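A.B. asks: got a predicted structure here, sequence first:
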Amino acid sequence: MLGSKQSAPAPTPVSFTVHQQSRTLEVAFDDGAVFSLPFELLRVYSPSAEVRGHGQGQETLQTGKRNVGLTALDPVGNYAVKPTFSDGHNSGIYTWAYLYQLGRDQVAMWEDYLRRLDDAGHGRDAGRDLSMTAKTAGGHGCA
């Protein structure tokens, strides 16, 4: 057809390797790309409504996910996987195109995540709210 542009299909994963010790998911694609995706990155950029919300500006900043683990990785048809994380989150469906995007753009996405954490006064560790740390630094917390 004249004037229509078809986009090439997204690369397809040919293998998944879960590395529990380094907390990464290695995904190799049929175009030769291999990405090592930290569990934390996968968790904080979950495509679920719980994380993304239902529209622009409804995203929920995920905090305290530095040590999140991956307890399961289940196939969803021939187009996605559904991970289960150690914090119980399991509602995100990661399409092949989204996994590829996470791998390709992970440096920029990571920097954006760290900036948003910093802007909100949060740290990457569970229970480490930098704004609360400043408020309780004087030793006036409950005992």
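C.D. replies: Structure received. Residues are numbered from 1 along each chain as shown.

A.B. asks: C-alpha from now on. contacts and neighbour counts both.
C.D. replies: Fine.

A.B. asks: what helix or strand is the residue nearest to the spatial centre of the chain on?
C.D. replies: Note on the chain: the residue nearest the mean C-alpha position is residue 42, at 2.3 Å, using CA atoms, centre = their mean. Assessed by DSSP states H and E, residue 42 sits inside helix 39-44.

A.B. asks: do the same with residue 133
C.D. replies: Residue 133 belongs to helix 130-136 when assigned by DSSP H and E.

A.B. asks: for comparison:
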Amino acid sequence: MAETQLPTDITLHKQSKCLSLSYGDRQYRLSAEYLRVYSPSAEVRGHGPGQEVLQTGKENVGLDKIEPVGHYALKLFFDDGHDSGLYTWDYLYELAMHQESLWQDYLNRLEKAGYQRQ
């Protein structure tokens, strides 16, 4: 199994509604909207394959705060009241590394559902 990549720096940017994660000399800025629509919570992911719930209307969502959970995850508190997903270090790294393709996949799913982003 691959070794867990731990961020060397984590910064919450409330004004620009994003979370920046550094891994060594590489920095990634993940928007609150991106983090919210890819929440690992059952509310978003469902309880099994095919039960995912497409998140819409999250264009202006922000992050109120972040809290560490043990030594393995972050809990993100969004300003729309969502706070039930635990973002493990592995999951955050995956979101950072595959941001472009995951975001495009999300936009494609919105379009397929007939949803127009604001």
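C.D. replies: Looks like it came in fine. Just so it is clear, the model here is predicted, and its values are computed rather than measured.

A.B. asks: and for the helix holding residue 133 of the first structure, what span of the second structure is it aligned with?
C.D. replies: Helix 130-136 of the first structure corresponds to no residue of the second structure when matched by TM-score structural alignment.

A.B. asks: roughly how far is that helix from the heart of the chain?
C.D. replies: 26 Å (CA atoms, centre = their mean, to the nearest Å).

A.B. asks: cool, stretch 94-102 of the second structure as well?
C.D. replies: 10 Å.

A.B. asks: buried set for it?
C.D. replies: 95, 96, 99, 102 (16 or more other CA atoms under 10 Å).

A.B. asks: can you check stretch 65-85 of the second structure too?
C.D. replies: 66, 73, 74, 75, 76, 77, 78, 83, 84, 85.

A.B. asks: the first structure: which residue goes with the fifth one?
C.D. replies: If you follow residue 76 of the second structure across to the first structure using TM-score structural alignment, you land on residue 83.

A.B. asks: its match should be in a helix, yeah?
C.D. replies: No: according to DSSP: H, G, I helix; E, B strand; the rest coil, residue 83 of the first structure belongs to no helix; its state is strand.

A.B. asks: if we ignore the residues flanking it in sequence, what's nearest it?
C.D. replies: Excluding the flanking residues, the one nearest residue 83 of the first structure by CA to CA, 6 or more residues apart in numbering is residue 73, at 4.3 Å.

A.B. asks: right, I'll call it a day here.
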